[in-house]
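Asker: Okay, sequence plus prediction incoming.
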Amino acid sequence: MARSLSTDQSKQIFGLPVVLIWGYIAIAFFMTGDGIEQAFLSKYIVDLGFSTQQASFIFTVYGLTVAIASWLSGVLAEMAGPRRTMVLGFVLWIIFHIGFLTLGLEQKNYSMMITMYGIRGIAYPMFIYGFVVWIAYAAPKQRLASAMGWFWCMYSVGMGVFGTYLPSFSIPKIGFMGTLWLAIAFIAIGGLMAMFLIKDNFNSYKEERKDESSKLREMLRGITLVYENPQIAIASVVRIINQISLYGFVVILPIIFTEQIGFTMSEWLRIWGAVYATTIFTNLMWGILGDRIGWVRQVRWFGCIGMAVATVLFYYLPVSMGPNMGVGLFVAIFFGIAIAAFVPMSAIFPTLEPKHKGAAVSMHNLSAGLSNFVGPALATAIMPLAGVKGVIWTFAAIYIIGFILTYFMKINQPLGIEKTKIKDKIQVEK
């Protein structure tokens, strides 16, 4: 039985569900705090006296815990509700971030750095992917990619724009550690917004959710879904491929750009920030275009092929041209355009399993989290054997594999409003 939307629930602005607007803003604040260290932490750890491989391993462990938490967050949000899941995520983040700073970095204790940063990786997927479940229920099906595009837009505003550009100004003033302490303020603001300002009642979607007796089965389905539905399995691999270079690059490129090419840390931060600044617009653009030109077609040509080219350019152009900001910004913008073309993946998973949205979104989240793990893990494994070039060409080849896999993806994409009206008119005439 289809649920009837209230006036407030049905309102949208270019695909953004108005009832969730404070949640989108909370994502921007939270990801500012979470992303504030991403473009300089590996360099700072190396400056403390550790090797590049040691720094990379910290990110690899972090990626593994992110992957596990990313899978659990969708089912947890389905069971306990997105709001509780998001609040738990922000509290855990603050606790273990403080542990990472005081017991790890300040003491130069490698074991504690791995432990605290790794456990902190549980927190951010609970916050952001808990909200993805909320969107999956609140957004109209024919505008789901657009609603997810808004989510990734806010993600980029936080992670990339403020999270990356802010350190380029704060590090010269308060240093690396001061900037890392500053992150807590943004996390707290985002968490409090999620706690008190989102007015949508998730229980209103009860007809589409599982009853209490089936919640355990839903959790188990989150594990078995990849075997039961081959389309989910293929989509999962493509989603893992989506961001492998993004998370692999934050381990190796800060060092390459500052020590080999000759950029300053502030210049590098602004180049990396341009990736996310670009995705603010391209996440929305690709979300809207995907609803019109086809989700899979967009992922195939503009996502997979686009990222294969962008990955190679991001290394070779700056290395060949030297510390040229124009070149650095060009490759960053190109990279941002290409990586955002994967936006429809967030809509593909719940569409493939409409009766098990929570479990499907959990598989999407697990796949997204595995990008956090696979990218740094590949960089850690390949760097000693084939160097930076080996990492770059491995990433590019994997995107070509993703391109091939998209030909096996069969998605029954919902028609947009305009197409639905045309279809209905044709059926009436017949």
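Answerer: Looks like it arrived, so ask away. Numbers count the residues shown, from 1 in each chain.
Asker: use CA for all of it now, contacts and neighbours both
Answerer: Will do.
Asker: distance of the residue most central in space within the chain from V75?
Answerer: When the chain is reduced to its mean C-alpha position, the nearest residue by CA atoms, centre = their mean turns out to be A368, at 6.3 Å. Counting by CA to CA, to the nearest Å, the separation of A368 from V75 is 15 Å.
Asker: returning to that earlier point: which of the helices or strands spans the residue nearest to the centre of the chain?
Answerer: Secondary structure assignment for A368, by DSSP states H and E: helix 357-405.
Asker: so what does that helix touch, helix or strand wise?
Answerer: Helices and strands in packing contact with helix 357-405 are listed as helix 52-80, helix 123-138, helix 215-228, helix 230-242, helix 244-255, helix 306-321, helix 345-352; criterion 3 or more CA pairs under 8 Å, 6 or more residues apart in numbering; DSSP states H and E.
Asker: Show residues contacting the shortest one.
Answerer: Spelled out, it's helix 345-352. Contacts with helix 345-352, where a contact means CA atoms under 8 Å, 6 or more residues apart in numbering, come from 136, 144-145, 148, 231-232, 235, 239, 295, 299, 356-358, 360-361, 363-364, 411-413.
Asker: do the same with stretch 262-282
Answerer: The contact list for stretch 262-282 (CA under 8 Å, 6+ apart) reads 39-40, 152-154, 156-157, 159-161, 163-165, 167-169, 254, 257-258, 322-323, 325, 328-329, 332-337, 339-341.
Asker: on that earlier part again, list the contacts for the residue nearest to the centre of the chain?
Answerer: Going by CA under 8 Å, 6+ apart, A368 touches 67, 70, 239-240, 242-243.
Asker: possible to save those residues as JSON lines with neighbour count and distance to F249?
Answerer: Shown next, in JSON lines, are the contacts of A368 (neighbours: other CA atoms under 10 Å; distance: CA to CA, whole Å):
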{"residue": "A67", "neighbour count": "25", "distance to F249": "18"}
{"residue": "S70", "neighbour count": "31", "distance to F249": "21"}
{"residue": "R239", "neighbour count": "27", "distance to F249": "17"}
{"residue": "I240", "neighbour count": "22", "distance to F249": "15"}
{"residue": "N242", "neighbour count": "27", "distance to F249": "13"}
{"residue": "Q243", "neighbour count": "25", "distance to F249": "10"}
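Asker: before we go on, here's another structure to hold up against the first:
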Amino acid sequence: MSATTTKAVAGEPGESWLDRIGIPHSLRWGFLGVLIFMTGNGVESNFIAPHMTQALGEAGAPLVPTIIAMYSLAVLLASYLSGALADLFGPRRVMLLGFLIWVVFEVAFLWSLSIDSVVMVFVTYFMRGFGFPLFAFAFLVWINAVSPRSRNGAAVGWFYVMFTGGLPTLGSLFAVVSIPFFGGGSTGEVGSMWASTGLVTLGFLLAWFGVREPTGRQRLAPSGESASEVITSGLRLTFREPRVAMGFLVRLINTAPEFGMFVILPAVIADDLGWGQSRWLLMTTVVYAGNILFNAAFGTLGDRWGWTRTVRWFGVVGSAVGLLAWWYVPHMVPAGSDWGYFVSLAAGTVFGIMLAGFVPMGAIMPALVPEHKGAAMAMYTTAAGGAIFLGTAVVAVVQPLLGNVGVVWTFVALYASAFVMLHWLKVDQSDEAEMAEASSGHTGEVAYGNA
């Protein structure tokens, strides 16, 4: 790093309760800010597609899937840039940039909808997609720069509690209340989106004024690197460091089955097995809730039992078993039965919980290349966005050839490949190793303690 940081050491005098559970005390308001910001970002998550279809009319409705796909592309690009720019300018400035982009283009997006301009809706919604990754994932870089390595897993876990707690969970719940409050129907949805701007602003203000920790205010990349070198460092690291490439692939595989199952399961659960759409929606809510509740738990377990070990046995093996259970259990119980539904719900929840076993990957990636934490996190967050593409691509390619069962087993095979790659992703988790690396400029290829 280019300047002196306030990197904490676990167990030092003056630690707060938050420090001990994995939330750096100096960043506490930032965690709350991410929760509220992502709640605002998630308000529209369950109604934006039909709302745009109705607002744009017959001429624009066919373009709505393309508009949403391009928004996803913006999220993917910003996921990479968040880490690279945080390395270059410091996480705090990147969070400000993300907030400004979100608010400016959300206002422009709502105005574009009001005048039925398909072109402006396309442009403004695409640009708004850069907002939340720059804000949230830059803060994740800040967390990795400040948190003691021995507690990085728990810190990343708490970040994802806040991130997924807001998007889609609390955001969707806010919409349930706000839509009727603002008049219901399309009018209520527009009012809810305006209100979401207030939530995003509140989340930003909490983080901006509440976090005074100095590390995030400065450049994190080595001082000798040019701007272009820092921006492209994530890509260069991936080609130069095989372990970074493998970490990228493991994170890519992590949630790909989740998005693939969300393509094939709705029709299976709701129609083929007769439980209806409402029970399918309830199932997805419970599966997500299980994941949120265990993010911090698996992060803490990784700090104590070993990051790689936790990812291998809970993230990879546990998710593979849970995925098979989520597919096969509903087909083994009586279709449409109440008790069969709840058994199937339990099977899906196992999958959701085990996905949280991958949380320590957010600590492993920056530990692989400690001099380029932002670049490593750029590839980590890019893989998180790329998982959506991989999951849907597997369905598109495999389903016509091998059917839904073939899709499920393809995902299991991907998990098997992740199991193998984890052999090379062991890092020393001790604070002492991190301090030694900081003083010597070591690349992180040290003794594999607590793997």
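Answerer: Yep, that arrived. Values in this document were obtained by computation on a predicted structure and should not be read as measured data.
Asker: hmm, back to that, now do the helix holding A368 of structure 1: distance to the chain's middle.
Answerer: The offset between the C-alpha centroid of helix 357-405 of structure 1 and the centroid of the whole chain comes to 13 Å, using CA atoms, centre = their mean, to the nearest Å.
Asker: repeat for stretch 241-256 of structure 2
Answerer: 14 Å.
Asker: now swap in stretch 155-171 of structure 1 and tell me
Answerer: Averaged over its C-alpha atoms, stretch 155-171 of structure 1 has a centre that lies 15 Å from its chain's centre (CA atoms, centre = their mean).
Asker: That one: which residues count as buried?
Answerer: Buried residues in stretch 155-171 of structure 1, defined by neighbour count with 16 or more other CA atoms under 10 Å: 155-168, 170-171.
Asker: I'd like to know which of these are part of helices.
Answerer: The members of the buried residues of stretch 155-171 of structure 1 that map onto helices under DSSP state H are 155-156, 163-168, 170-171.
Asker: Buried residues, stretch 92-110 of structure 1. List them.
Answerer: Across stretch 92-110 of structure 1, burial judged by 16+ other CA under 10 Å covers 92-94, 96-105, 108, 110.
Asker: Closest to K210 of structure 1 out of those residues?
Answerer: Comparing these against K210 of structure 1 with CA to CA places L92 closest, at 27.4 Å.
Asker: Report how many residues lie close to the alignment partner in structure 2 of G375 of structure 1.
Answerer: By TM-score structural alignment, G375 of structure 1 lines up with G391 in structure 2. Here the neighbour count serves as a burial measure; for G391 of structure 2 (other CA atoms under 10 Å) it reads 24.
Asker: correct me, but G391 of structure 2 touches L252?
Answerer: No: the pair G391 of structure 2 / L252 is not scored as a contact, 9.2 Å apart, by CA atoms under 8 Å.
Asker: Chain neighbours aside, what residue packs nearest to S146 of structure 1?
Answerer: Counting by CA to CA, 6 or more residues apart in numbering, G287 is the residue found nearest to S146 of structure 1 once chain neighbours are left out, at 4.4 Å.
Asker: counterpart of that neighbour in structure 2?
Answerer: Using TM-score structural alignment to pair residues, one finds that G287 of structure 1 aligns to G299 in structure 2.
Asker: element containing that match, please.
Answerer: Taking DSSP H and E as the definition, G299 of structure 2 sits inside helix 276-305.
Asker: Could you do L113 of structure 2 as well?
Answerer: Element membership for L113 of structure 2 (DSSP H and E) is helix 91-114.
Asker: Give me the mean distance between that helix and structure 1.
Answerer: Once the two are superposed, helix 91-114 of structure 2 sits an average of 3.2 Å from its aligned residues in structure 1 (mean CA distance after the TM-score superposition for structure 1).
Asker: Need the residues that contact that helix.
Answerer: The contact list for helix 91-114 of structure 2 (CA under 8 Å, 6+ apart) reads 52, 55-56, 82, 85-86, 118, 120-121, 124-125, 127-136, 138-139, 141-142, 190, 194, 197, 200-201, 204, 208, 216-218.
Asker: quick one, whatever helix or strand E432 of structure 2 lives in and helix 361-368 angle?
Answerer: Mapping E432 of structure 2 onto the secondary structure by DSSP H and E places it in helix 431-440. In this structure, helix 431-440 of structure 2 runs at an angle of 40 degrees to helix 361-368, with axes from the mean of the first three to the mean of the last three CA atoms, to 10 degrees as the basis.
Asker: which parts of helix 431-440 of structure 2 are buried?
Answerer: Residues of helix 431-440 of structure 2 classed as buried by neighbour count (16+ other CA under 10 Å): 431, 433-435, 437.
Asker: Let's have the residues you listed in JSON lines, adding distance to W280 of structure 2.
Answerer: Formatted as JSON lines, the entries for the buried residues of helix 431-440 of structure 2 read as follows, by distance: CA to CA, whole Å:
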{"residue": "D431", "distance to W280 of structure 2": "45"}
{"residue": "A433", "distance to W280 of structure 2": "47"}
{"residue": "E434", "distance to W280 of structure 2": "46"}
{"residue": "M435", "distance to W280 of structure 2": "49"}
{"residue": "E437", "distance to W280 of structure 2": "49"}
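Asker: ok, so of those residues, who is nearest M70 of structure 2?
Answerer: Within these, proximity to M70 of structure 2 (CA to CA) peaks at E434, which comes in at 39.6 Å.
Asker: Just confirm the closest one contacts R149, I think it does.
Answerer: Yes: if you go by CA under 8 Å, E434 of structure 2 and R149 touch, sitting 6.8 Å apart.
Asker: roughly how far apart are the counterpart of L32 of structure 2 in structure 1 and P172 of structure 1?
Answerer: The criterion is TM-score structural alignment: under it, L32 of structure 2 has I25 as its aligned partner in structure 1. I25 of structure 1 sits 28 Å away from P172 of structure 1, going by CA to CA.
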